[in-house]
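> I'd like to go over a predicted model; first the sequence, then the structure.
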Amino acid sequence: MPEKENKSGKVVDLHILRRLFKFVKPYRGRFVFLVFLTLLVAVLAPVRPMLIQYTVDNHIALGDLQGLINMIILLVGLLVLQSIAQYAHTYQSGWIGQYVIRDIRIKLYDHLLKLRLKFFDRTAIGKLVTRNVSDVETLAEVFSQGVAAMAGDLLQLFFIVGAMLYIDWKLTLVCLSTLPLLLISTYIFKEKIKSAFTEVRNAVANLNSFVQEHITGMNIVQIFNSEEREYKKFQEINKEHKKANLRSVLYYSIYYPVAEVIQAAGIALLVWYGARGVMNHDLTLGILIEFIMFIQMFFRPIRLIADRFNTLQLGIVSTDRILKLLDNQDHIVNDGKVKPAKIAGEVSFENVWLAYDKEDYVLKDISFKVKPGETLALVGATGAGKSSVINLLNRFYDINKGSIKVDGIEIGEYDLNALRKNIGTVLQDVFLFSDSIYQNITLGDPTISRQKVMEAAELVGARKFIERLPEGFDFNVMERGATLSVGQRQLISFVRTMVYDPAIIVLDEATSSVDSETEELIQHAIENLMKGRTAIVIAHRLSTIQKADKILVLDKGEIKERGTHEELLALNGTYTQLYNMQYKELVK
């Protein structure tokens, strides 16, 4: 869905700026130094024209060679000082900007890690990537090209106008007579370029989203022979991107020549009026040259201020988006105090109700108990609520009503990290990062040794196939484990769970997409995983169901039947129907 630009209607939102500058507090010393440099650069700006005026009128006009040499040395020294001050100003503003966006990006990513899964269920990934990368990057320009640069420009204008008025107020009015035209054209340009930038940002967001989504789903595009259709869609999106950029190019190509003409007109008026004053001896040649330099220095920041202003506005929009995300408190409260090193593994659900969206309950009055070392199988059609049960145990979501206990203690009373450390979850859709097998198993945990990883792989039955790969455990599986088969990815996920030695195993058993040889390996791995542990299994295969101590048959969020495999078959009810439809062919 195309991303829309927020429009607050405010020229500059001071509240957002204040919140943004809270991130500058750790670098207040550098910021104070930046303010000093900004003031220094602005104060030095009118000094050079004034020195040149003095040189022309008091040394060149009088033929004072030694005085001229002294003034040249002084001017060179001034230029060196200005260059150093400008360099330090640019570097300091950039330095502060980079450190601030580093801190914001870290804070934002840390915040994302703590949000509930339901937030990610309803928020597009591309949108979150944009917030954490592009929007944060825009903030750097707020410091380097926005606030600091605008403040420097405005101060420079103030000191230049002050110097001009002090020297000759009539000449100053002549110089600035074309200023209203420049201000009007600058305002029109600012509004037009702001609109164009908004279109460009939206076009970039749409282009990125389309490319990301279709590269990820390229197999679907090719399976359904949709290459030509998707190519035409891409052409249209790319065309909109081109048009938006060309609009901004058009406005720039019009504005800068217009600004140059207005500035030239101002200089022409100055020369016409000033030349008469020089010839009538009402004005010195040095002052005329001084004012020509002043007017060039005055108009340059005026031309740039529209760009600065748009940079600042874009930064405020990005800041607003980031702050809204940071203000989202939809995260699981982790205020539990119970931190057991090991748990026995008893799990009980008591009258549990769950709704992802208001009163639309996906689990209704669910109650069951699993003793340590027992296996509970969950059976039911798609959408029956099986995955919701295992999501609740890990506190990926919080219940609306009822109680969930582990070893007789409410799961909310456990420290979240301690709880999840004792629950090993293996999902049907295995996600692997673009990294080595070893890193995908340990997830960067330095406490897990390579020896422990190898032992777990041996126990699960994955070590042989891993060691046959180039580089073995250091083999890079690429994005989402693309270089491995479905079964191999599943086995690695079992090893990943095994190295943490959890007391409770939550297993979305998935063997429907693998060959019979791999299925045997997976079944062997499942048996080793479940040995001596409490297991809650979403059952896809008959073998797991038959061995379960208890089976729950779910339908539309309710428990319809419960019992062992034989007890449920004897009921000749929902389980029997599922058995006949899904599992009978597997029994030989």
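Here it is on my side, so go on.

> hey, let's count contacts and neighbours off CA atoms from now on
OK.

> quick one: buried residues of stretch 26-43?
Buried positions in stretch 26-43, judged by neighbour count with 16 or more other C-alpha atoms under 10 Å: 30-31, 34-35, 37-43.

> Included below, for side-by-side comparison, is a second structure:
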Amino acid sequence: MRPYRAIFGLCTVGMLVVASTDVMMLRIVQPMLNEFGTVGTEATLYLPIAIVGVFVLRGIGSYISEYGLAWIGSRIVFDLRCEASDHLLRMPTSFYDATSAGFLLSKVTFDAQQVAAAASEAVTVSIRNTLTIAFMLAYLLYINWQLTLIAFAAFPFVALTIRQINKRLRRVTGLVQERTAALTHVLEEAIAAHRVVKVFGGEKYESDRLRAASNRLRLAMAKQSAAAALGTPINQIIVSFAVGVILWVAVRQSTDRSYGAGDFVTYVLALLNLLNQLKTLSNVTATVQRGLVAAASVFALIDEPPEVDTGTVDLGRVRGEIRFEHVTKRYDPEAPAALSDVDLVIAPGESVALVGPSGGGKTTLVNLIPHFYAPTEGRLLLDGRDLATIHLKELRRQIALVSQDIVLFNDTIAANIAYGMMAGAPREAIERAAEAANALEFIRMQPEGFDAIVGERGIRLSGGQG
């Protein structure tokens, strides 16, 4: 919001004008009602002009505030998306290995849009209605301060209700965002692998996954709507007690001719307007909570540490000698080493083929060269220079990469082998297929065996295993 302070200030002035017009209308009508039947026609000549003037003023203020805040909201979501997207491009490979693409897409699209809604619609309603409430309270105190003090008694109960509902909304809103991201992930996965889905007859399987994810999101959104809808009736019931007492006292005072009919009517109108503003203000809390949770989600992504570049050396044209010196790589301190004490020299111009069983570390070895990962132990040298001392951009400028194209679903190994029309195949048939693909050994090495989750597109497996 800081870069747009001037526009926000102009919007605030517009909302201040809109809020003041309600009191202006009451002040115009009040003396007319007090002298109704006795006022001369010449005294009413200004009335149409005054009413039109108030509404013109209200229209100008409304346009400035609503358009200005909508513009600020669109700029905020643009800035957030650009910053989040740029940050994603700087994230290390290990971050993408551990994070679903669907969740990242949801943060940059859905969550950022929720922030925009809170920054425009919710802020407009919150500030404008708060200002209107302040003007109405001042007007009510001016007309009859004793009656208005009764209304103040209801405010703590209304505030407590809003606070409790906001807690519930924040929890449920987080659940909605998680399930929106999960649905995006399932849909992205099915679309990306559409050829595989068609060839293996997996349409029904994917349809069931999408329906299940959509239904989980529907249930979360129903909980969100229920929590948001609860605030208005509870607050209305609380305020109705105060209104009932106020009207009872006001009628008794009017019978004593403490003040005129115009005072009474305008007081009731101002009170009803105040209640309507409170109702609208309580309704917008759902949008505010969605925006706050979404902002926390997007900023959590932006706060993720980017890929570290410790290099200080800029390379010119390199000869291309690659040397591995006692290189060991572990992806997890508790897991077995993907590479263990590797010594290897690749001469400039030399072609090398890495041959071995699935899970043998071939992909890991290749991924160390462009420094997608750093070795746990040992070091890699390019033309005698340690890769850790070379700028990442300079290092990767020297490398061409043709990666493996893996299509695996975020499901168990067994479900990926027996996919589509083969779903439900007996375990013996699945094991025979794995053995024929030379994958049985590494599958049995997994803690969950065939029930191990492979991750999105097989990120938890090596390239050869996938």
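Everything's here; your move. These numbers come from a predicted model, not from an experiment.

> TM value for the aligned chains?
Once superposed, the chains reach a TM-score of 0.75 (TM-score structural alignment, normalised by the length of structure 2), with 407 aligned residues with a C-alpha RMSD of 3.4 Å.

> on that earlier part again, which ones among the buried residues of stretch 26-43 of structure 1 lie within strands?
Among these, the subset assigned to strands under DSSP state E is empty.

> any chance of the residues you listed in a markdown table, plus distance to I526 of structure 1?
Converted to a markdown table, the buried residues of stretch 26-43 of structure 1 look like this (distance: C-alpha to C-alpha, whole Å):
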| residue | distance to I526 of structure 1 |
| --- | --- |
| R30 | 58 |
| F31 | 59 |
| L34 | 62 |
| V35 | 64 |
| L37 | 66 |
| T38 | 67 |
| L39 | 70 |
| L40 | 71 |
| V41 | 71 |
| A42 | 72 |
| V43 | 75 |
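
> which among these gets closest to I322 of structure 1?
Checking the buried residues of stretch 26-43 of structure 1 against I322 of structure 1 by C-alpha to C-alpha gives F31 as the nearest, at 22.3 Å.

> which one in structure 2 is aligned with the closest one?
For F31 of structure 1, the aligned position in structure 2 is occupied by F8, per TM-score structural alignment.

> From D314 of structure 2, how far off is A286 of structure 2?
In this view, A286 of structure 2 and D314 of structure 2 are 52 Å apart by C-alpha to C-alpha, to the nearest Å.

> And the biggest helix by length in structure 1 against structure 2, how far off on average?
Ranked by residue count, the top helix of structure 1 under DSSP state H comes out as helix 227-279. Following the fit onto structure 2, the mean deviation recorded for helix 227-279 of structure 1 is 5.2 Å by mean C-alpha distance after the TM-score superposition for structure 1.

> what packs against that helix?
If you count contacts as 3 or more C-alpha pairs under 8 Å, 6 or more residues apart in numbering; DSSP states H and E, helix 227-279 of structure 1 packs onto helix 169-175, helix 179-216, helix 285-327.

> Including mean neighbour count, could these go into a markdown table?
Listed next are these as a markdown table, based on neighbours: other C-alpha atoms under 10 Å:
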| stretch | mean neighbour count |
| --- | --- |
| helix 169-175 | 18 |
| helix 179-216 | 17 |
| helix 285-327 | 20 |
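
> Identify whichever of the ones you listed lies nearest to M498 of structure 1.
Nearest of those (C-alpha to C-alpha): helix 179-216, 29.9 Å.

> And whichever helix or strand comes after the closest one against structure 2, how far off on average?
For helix 179-216 of structure 1, the following helix or strand on the C-terminal side (DSSP states H and E) is helix 218-223. In the superposition with structure 2, the average deviation recorded for helix 218-223 of structure 1 is 5.0 Å (mean C-alpha distance after the TM-score superposition for structure 1).

> buried ones in helix 218-223 of structure 1?
If you call a residue buried by 16+ other C-alpha under 10 Å, then helix 218-223 of structure 1 has these buried ones: V221.

> Any idea how far it is from the middle of the chain?
Chain-centre distance of helix 218-223 of structure 1: 28 Å, with C-alpha atoms, centre = their mean, to the nearest Å.

> what comes into contact with that helix?
With contacts defined as C-alpha atoms under 8 Å, 6 or more residues apart in numbering, helix 218-223 of structure 1 is touched by 214, 227, 230.

> Leaving out chain neighbours, which residue sits closest to the first one?
I take that to be H214 of structure 1. V221 (7.5 Å; C-alpha to C-alpha, 6 or more residues apart in numbering).

> I'm done for today, thanks for sticking with me.
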